[in-house]
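[1] Pasted the sequence and its predicted model underneath.
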Amino acid sequence: MTAPAPTRRSGRWVEHWDPEDEAFWKERGERTARRNLLLSVLCEHIGFSVWTLWSVLVLFMGPEYGLDPADKFLLTSVVTLVGAVVRVPYTFAVAVFGGRNWTIVSAALLLVPTVAAFVVMRPGTSFPVFLLVGLLAGVGGGNFASSMTNINAFFPLRKKGWALGVNAGGGNIGVPVIQLVCLAIIGAGGGPRVLLGVYIPLIVVAAVLAARFMDNLATVRNDTGAAKDAARDAHTWIMAFLYIGTFGSFIGYSFAFGQVLTSQFGRTPLQAAYVTFVGPLLGSLVRPVGGWLADRYGGARITLWNYVGMAAATAALIVAGSQKSVALFVPVFVVLFVLSGLGNGSTYKMIPGIFQAKALARGLTGEEAVGHGRRLSGAAMGLIGAVGALGGVGINLAFRQSFLSYGTGTGAFVAFLAFYGACCAVTWAVYLRRPAGRAEAAPTADTDPRLGYAEV
């Protein structure tokens, strides 16, 4: 039995929190939850910007820096890798330190990579130093995991989809925003230190606002048992594989788009910056649409057809690369970004539905089924988010190897096409070919025969 939450006398701790109670929600719950959501989006947004900082800094790094395309892709791979790994501890930090407290800490930590980049960003700095500073920027990737965990606790079940969609989309938009700021600075003749100088005070403001207006929920507690149970469930790792294809593509292409344009198509940093922000921007904005479509038609169906579209777009990119047609390459790459955003929404929407379906298949009903599904899906989201982000590492390493071997990114796109084909096969085989209960030894008497993963 879980011990009652101890009373805390310091900081902004909320001892009683029951968003499922309509009266409580209307009286003060909704107002408090929305305030925390707004500030969570701000801090996560800046976290994404810092995480993808090096995707734009490399555009400033001309021949005088002594780095070839392979070096730059390795640099962005290191940043992505750290951002993926730190998502696991960040997921559980909310329950250890409190949502408000950890938001302050995680926001303030963004100063470390930003100030470090400000110091070293000049010709003559060695590549190992750039790698070390890039590694520090990876902490920005963890903010997503802690932010989603924190906001998930504030909202009732009937509003979680909307709240998590807004939180995730608002954070993802940090990617195109920093690219737009980069475009403005390059267009004005400014250098990389100007870009960094813009973000340092923004980080301070975000941390101060979080300290002043956010809240900790005393009712949130670590449930290591849930994490272990989620890790043992095959669906956690199946969904992590699918999320590699969607979010991994989104973050990986966000880092790589500008470099491919400059390295393969000979575009200048300014020319690249004019278009690189469009894909991440649209991909962020459509993420809630993917969740809405999943609500209406079933997440597995939307995810399957989304992967079919991603495969078709990738095939078109292979053609564009072989014909050296930037006029075809850019719009198709933007379409691929949009599809990755839709897939982010549909795959993430599947997670709670899958565990709810498994609870019903076990014969659980009502609040017991809801509680069981919520417990496992919450723990699984952290693991799935971390593994999914590793897809960005794979994309940048694939581009690095492709440019080393062939001098273009076409080889990498061939590998991505094969991967999307595998995602189509897995989605169909696991979630559409057979109804729920497939993973169980035998359906129980209480299992709903109409229940199917296709509906999640």
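    Cool, got the structure. No experiment lies behind these values; they were computed from the predicted model shown. Numbers count the residues shown, from 1 in each chain.

[2] make it CA atoms for all contacts and neighbour counts henceforth
    Will do.

[3] Output the contacting helices and strands for the longest helix along the chain.
    What stands out as the longest helix in the chain, according to DSSP state H, is helix 366-406. Here helix 366-406 touches helix 69-85, helix 87-97, helix 139-154, helix 224-232, helix 234-243, helix 249-264, helix 326-361, helix 410-427, going by 3 or more Cα pairs under 8 Å, 6 or more residues apart in numbering; DSSP states H and E.

[4] want to compare, so here's the second one:
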Amino acid sequence: MTAPSTVPARNRGGRWIEEWDPEDETFWNETGAKVARRNLLLSVLSEHIGFSVWTLWSVMVLFMGPEYGLTPADKFLLTSMVTLVGALVRVPYTFAVAVFGGRNWTIVSACLLLVPTVAAFVVMEPGTSFSTFLLVGLLAGIGGGNFASSMTNINAFFPLRRKGWALGLNAGGGNIGVPVIQLVALAIIGAGGGPRVLIGVYIPLVLVAAVLAAVFMDNIASVRNDTGAAKDAARDAHTWIMAFLYIGTFGSFIGYGFAFGQVLQNEFGRTPLQAAYVTFVGPLLGSLIRPVGGRLADRYGGARITLWNFVAMAGATGAVVAASVQRSLPLFTVAFIALFVLTGLGNGSTYKMIPGIFRAKAVARGLRGEEAASYGRRLSGASMGLIGAVGALGGVGINLALRQSFLTYGSGTGAFVAFLAFYGLCFAVTWAVYLRGPAPRTRTVAAAEAKPRLDYAEV
């Protein structure tokens, strides 16, 4: 058969691909894979810088000493609000892909990152009021939105059999912006540079990402103008179930990424540089292993990997609680880094589940081939923004819980006990919804009626 053309058609002043069928292996092998990988690479770059800008204040607060007049509670509140904005903007960012096109919105979203970086560069000095820092920190939250639009865009480029790897790589490359900005901060401030130097490094990088997206990325016409998919996704219970599970994985990753250094400072008396030497390790490993979680989910099923990952997360959190009680810095550090690694694995496996769930629903409705694939892409792409937004709210909860725990008990132990209980609940939900087999009578009735049965064990 003849593969559909992949030459971007001129339309509304941008690069548009009018025909795109990644499930067709001939099309994929001849032309689709090359186009998809190019867009994936540039999507990773833009999302990476977005994550760095979003988590900028998790680094800045470590170096804001007494001369800035901020209490530990102020700093936890600041990082909580930055996380909150990053979660909320993910919803409109997801819709923006359908309205403007993935390539076009990547350009716009990259340029928008200039607002928080320039603002932070202007106000970063002692004597600035807490309310000003809070306002500028809120602006940095827009960096969190890049994840949602990037994942929605890349989801449309890849076939179902490769989504776990592609989405894991896309998200992992973005997530790694968290440890990278911590490493850059460590190098700059360790060499005697100030916070403004760190901010100044990222301003030209934002411009580079925008230019590369404009020159080399593409829009997929079939994704355009389908904002109704968001309404359909919002009405589907699985969108909200997966959002709940994503609170446990990504919410933990981003929440711990913002809070790790502050916990080391407040509970174990580490200096800013001592904390910075450690804080980047967990997010770095958690980011690098995210594609592995997607790959494992491709092979063994996302639901199975997610289920046992929550077991491991509960175990690591138990070790963190023990270390917090005993004031054991070595145990705390090792257990916390292990927890970061597990959040990365879970991030990959949960996001692989999303397209599989909606593809399974399409098959159960009697759809086949490209019709089923199109249905799955449509709803999974729309649901990803909602899931990403709710999941990121977990980061808000983690920082607020740690803030309250330090105010009440003088340590983070109380918050970590609550996190342990939550991971147990996530395990129960994953098993009950996606892995518990139907009762024997249900299987008999289904066979008798000869209707497809929803089976999520392999998603």
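    Sure thing, it's come through. Just so it is clear, the structure is predicted and the values come from calculations on it, not from any experiment.

[5] Please identify which of the helices and strands packed on helix 366-406 of the first structure is closest to A184 of the first structure.
    Set against A184 of the first structure and scored by Cα to Cα, these come closest in helix 249-264, at 15.2 Å.

[6] Show me what the closest one is packed against.
    Against helix 249-264 of the first structure (3+ Cα pairs under 8 Å, 6+ apart) you get helix 53-60, helix 69-85, helix 269-276, helix 278-285, helix 326-361, helix 366-406.

[7] with the second structure superposed, average distance for it?
    Compared with the second structure after the fit, helix 249-264 of the first structure shows a mean deviation of 0.5 Å (mean Cα distance after the TM-score superposition for the first structure).

[8] List the contacts of that helix.
    52, 54-56, 58-59, 69, 73, 76, 80, 175, 267-269, 272-273, 276, 279-280, 283, 337, 340-341, 389, 391-396, 399, 407-409 (Cα atoms under 8 Å, 6 or more residues apart in numbering).

[9] in the second structure, what residues pair with that helix?
    Residues 252-267 of the second structure are matched to helix 249-264 of the first structure when aligned by TM-score structural alignment.

[10] Can you report how many residues lie near G102 of the second structure?
    Look at G102 of the second structure: counted by other Cα atoms under 10 Å, it has 30 neighbours.

[11] okay but it is in contact with S150, surely?
    Yes: under the criterion of Cα atoms under 8 Å, G102 of the second structure makes contact with S150 at 7.5 Å.

[12] OK, contacts around the equivalent of F332 of the second structure over in the first structure?
    When the first structure is aligned by TM-score structural alignment, F332 of the second structure is paired with F329. Contacts for F329 of the first structure were tallied using Cα under 8 Å, 6+ apart; they are 316-317, 320-321.

[13] L432 of the first structure: which of those residues is nearest?
    L432 of the first structure has its nearest neighbour among the contacts of F329 of the first structure in A316, at 27.0 Å by Cα to Cα.

[14] That closest one belongs to a strand?
    No: counting by DSSP: H, G, I helix; E, B strand; the rest coil, A316 of the first structure is not found in a strand; it is helix.

[15] still on that earlier bit, quick check on the contacts of helix 249-264 of the first structure: which are buried?
    52, 54-56, 58-59, 69, 73, 76, 80, 175, 267, 269, 272-273, 276, 279-280, 283, 337, 340-341, 389, 391-396, 399, 407-409 (16 or more other Cα atoms under 10 Å).

[16] And the strands in the stretch 101-250 of the second structure?
    219-220 (DSSP state E, counting those that start in this stretch).

[17] ok, the alignment partner in the first structure of A432 of the second structure - how many residues close by?
    The equivalent of A432 of the second structure in the first structure is A429 (alignment by TM-score structural alignment). A429 of the first structure: 11 surrounding residues under other Cα under 10 Å.

[18] Check the one 10 residues further on too.
    Using other Cα under 10 Å, the number of residues around A439 of the first structure comes to 13.

[19] which stretch of helix or strand covers it?
    Using DSSP states H and E, A439 of the first structure is not contained in any helix or strand.
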